[in-house]
Structures are given as structure tokens and as C-alpha cells.
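Undergrad: No sequence on hand, only this structure:
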């Protein structure tokens, strides 16, 4: 018989050898894939990620009017058991420039208080051009007993602000929100 069947052990050894070569080739291909990909991208000009390309200068915000400077003054009034103030009295701002200011409030009571802030502007015509992106005045604030809190106002001035406006005053009145008497009476009746 010329066609003899090879022993099973030799077949297994030959198959193992073939599989080992394939595994080494797959590992090598995976290892070389990243540098190969970068080379292909550089040659074709697709998805260039070279260090020189990454040193791009940031684009200036063309919405900022750097030819004008407006003084924004900050004011705070408290109607209730609070200490309330801005962290700065004024800032120089260019129209279109995003700016942030912090206000600080301290609850001077030994109880939790719900409060709200209401803004006002001077001159009145500036109100339409004072754009708040984030403000503590958008929602009620809960202050725990003796809690101090810093609250941000993020804003920009619309570049369409009239040219004769050189100073704007942003004033907040911070006041306690009284609980409705019916709610208090209802809770007393349920507790009793």
C-alpha cells in the first residue's frame, strides 16, 4: 500500500505548527497596524495626526468687539436674614466676551431658608443686551442653617449694545420666599 495513513501524532504536530505560525503572523499584523495606518494616512493626506498639525493656533472669537470696553458694576441687596454681596465691585468687559462673576450669600439663621434673586439693570436699555448663560437667579436657592454659598453668573454683552452705553450696573435683590400660610396651618393640623 503506497497510500499509508500518517500517524495521528504527526498530523497533530503539523497542525499545531501551522496554527502557531498563523497566531504569530496575526500578532505581528496587529502590532504593526497602528504605525502602518499612520504611514498610509500621511501618504494619502487623510486624517493627519502629526505633531506639527496639532499645534494649530486657537481661532479668535470673531463675535467679540475688542474696540469697545464696557464697565460692568455689580450690586447686591438682601431682603431677609442674609449677607449677600458680589466678590468684585466691577469688571471691564468687551461686548461678545463670555464673563463670569461670583456672588456670595450667607444664611445668618439657624434654620433652612428658601430664597430667590431678582436682577435689575441700569441703564434700563442695557437689560435687552445683557445675556445671562448661567445664573443663580434662574431658580430658587435652598440655604441650610448658617450655610455660605458662592453662586456664579456667566454672561456676555450683546455687541448690538448702543455705543453710548459705557457703564452697566447689574443689581440683585435676594429675598426669602415665605411659605404659604395654608401649608403651615395644614402641617400643624396633621401633626396635632
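TA: Received the coordinates, thanks. Treat the numbers as computed from the prediction; the structure is a model and nothing was measured.
Undergrad: hey, let's count contacts and neighbours off CA atoms from now on
TA: Noted.
Undergrad: For the longest helix seen in the chain, buried residues please.
TA: Counting residues, the longest helix in the chain under DSSP state H turns out to be helix 8-44. By neighbour count on 16 or more other C-alpha atoms under 10 Å, the buried set for helix 8-44 is residue 38.
Undergrad: How about the residue nearest to the spatial centre of the chain: what's its closest non-neighbour residue?
TA: Nearest residue to the geometric centre of the chain (C-alpha atoms, centre = their mean): residue 134, 10.0 Å. Computed as C-alpha to C-alpha, 6 or more residues apart in numbering, the closest residue to residue 134 that is not its neighbour in sequence is residue 154, at 4.9 Å.
Undergrad: dropping in the other structure now:
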């Protein structure tokens, strides 16, 4: 009797642990949205009117990474850009696929310092959706943005980085 009860408790513990592990990603996303940690940027376009702050200039740096297994090049058209808060800008990102197979790619953005992420307003971005890329081809992917005028004055420079992932297998199986 005692052995059955202990087995039931252990089985219940395993189910609870599995459920907790399964919920960690969405819980982490909610936590990052609330606190602004991890430099996650908004995943939807922002369309609002904005005025340009002509008294201030902020430097935005652009860094690109490719996850393990992604072949080809992934680069930004500029390494850094001096912008005035409220001023619209476009930076083009180039990606190549030298392989003989079509790919589906996904770019995940991150901003450092993390608290600057909530002041970066993207109106168009290749990171909003999956990007199909034909074999032996190149694509130019635009990202249009402005920096919100409410960016804290102590943030004079921040970095926007993108990590590119090949999600071809996952996308084809769904």
C-alpha cells in the first residue's frame, strides 16, 4: 500500500515537472514582456505618428549572427547608424543561400542594453515572419525603424542584433 502511494506521488511529480518545463518558454516570454529584460523587441509593426528630436543623436549598432548549420552570408548594409529620435530609417540586410536546397529562415532580434528594446519602433522588419530563400540565391531584407523620443537620456548607444536560424525542416513538417 505504501509502495503504491509512493509510486503515485513520483508519477505525479514527473507529470508536474514535465508540465513546468513545457510552460517555461511562454512564461519566460511573458516575464520578458513585463520587465523588458533580455532585449526582446516587439514582434508586430508599430504605426504611430512621431516627431523628430533635433537636439539629440543616438547611435544604433547592427550585428548579425548565423546559427550553427546556416550556410551563406548574413550581413547588414551598415555597421552603425547615427539617428535622431523620431526620425525614420531603413537598414537593408542581405542573406545568401549557396546550397542547392530552398531554405526557410527566421531572424530573432535582440537589443542591448535590454531596456532600450521598448524604445525601438520597427514599422517593417524581415523578423516579423519567416523568410523563404531559394537555392543559390540572395535576398535583401529591409528593416524600417525609428527610436522613440522617450528613450532615456543616458542611453546614447545601443545594439540591435539578429540571429538567423534555418527552420526549413520544422516549417515543412507543420
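TA: Thanks, I have it. Quick caveat, the model's predicted, so the values are computed rather than measured.
Undergrad: May I ask which helix or strand encompasses residue 97 of structure 1?
TA: Assessed by DSSP states H and E, residue 97 of structure 1 sits outside every helix and strand.
Undergrad: picking that back up, which residue in structure 2 aligns with the residue nearest to the centre of structure 1?
TA: Matched by TM-score structural alignment, residue 134 of structure 1 corresponds to residue 124 in structure 2.
Undergrad: State the helix or strand in which that match lies.
TA: strand 120-125.
Undergrad: what's the average distance of that strand to structure 1?
TA: Averaged over the aligned pairs, strand 120-125 of structure 2 sits 0.2 Å from structure 1 after superposition, using mean C-alpha distance after the TM-score superposition for structure 1.
Undergrad: Now do the helix or strand following that strand: everything it contacts.
TA: From strand 120-125 of structure 2 onward toward the C-terminus, using DSSP H and E, the following helix or strand is strand 131-133. Contacts with strand 131-133 of structure 2, where a contact means C-alpha atoms under 8 Å, 6 or more residues apart in numbering, come from 96, 97, 102, 103, 104, 105, 106, 139.
Undergrad: Pick out whichever of these sits closest to residue 148 of structure 2.
TA: Of all the contacts of strand 131-133 of structure 2, residue 148 of structure 2 sits closest to residue 106, with 25.6 Å by C-alpha to C-alpha.
Undergrad: so the residue nearest to the centre of structure 1 sits right up against residue 102, yeah?
TA: No. In this structure residue 134 of structure 1 lies outside contact range of residue 102 using C-alpha atoms under 8 Å: 11.2 Å.
Undergrad: Name the residues contacting each of these two.
TA: 152, 153.
Undergrad: how far away is the residue nearest to the centre of structure 1 from residue 24 of structure 1?
TA: 57 Å (C-alpha to C-alpha, to the nearest Å).
Undergrad: what does residue 142 of structure 1 give?
TA: Between residue 142 of structure 1 and residue 24 of structure 1 the distance is 64 Å, computed by C-alpha to C-alpha.
Undergrad: ok so, going back, which stretch of structure 2 lines up against the longest helix of structure 1?
TA: By TM-score structural alignment, helix 8-44 of structure 1 lines up with nothing in structure 2.
Undergrad: Chain neighbours aside, what residue packs nearest to residue 77 of structure 1?
TA: residue 173 (4.6 Å).
Undergrad: Check the burial of the one you found by counting its neighbours.
TA: By other C-alpha atoms under 10 Å, 16 other residues sit near residue 173 of structure 1.
Undergrad: Does the equivalent of it over in structure 2 fall in a helix, a strand, or a coil region?
TA: When structure 2 is aligned by TM-score structural alignment, the residue opposite residue 173 of structure 1 is residue 163. Put simply, residue 163 of structure 2 is strand when judged by DSSP: H, G, I helix; E, B strand; the rest coil.
Undergrad: just checking, residue 163 of structure 2 touches residue 105?
TA: No. The criterion here is C-alpha under 8 Å, and residue 163 of structure 2 misses it with residue 105 at 10.2 Å.
Undergrad: if we can go back for a sec, so the match of residue 134 of structure 1 makes contact with residue 92?
TA: No. Using C-alpha under 8 Å, residue 124 of structure 2 is not in contact with residue 92, being 11.0 Å away.
Undergrad: chain center to stretch 25-38 of structure 2: distance?
TA: Centroid separation for stretch 25-38 of structure 2 versus its chain: 13 Å, with C-alpha atoms, centre = their mean, to the nearest Å.
Undergrad: go on, stretch 154-161 of structure 2?
TA: 15 Å.
Undergrad: And for stretch 64-77 of structure 1?
TA: That offset, for stretch 64-77 of structure 1, works out to 22 Å (C-alpha atoms, centre = their mean).
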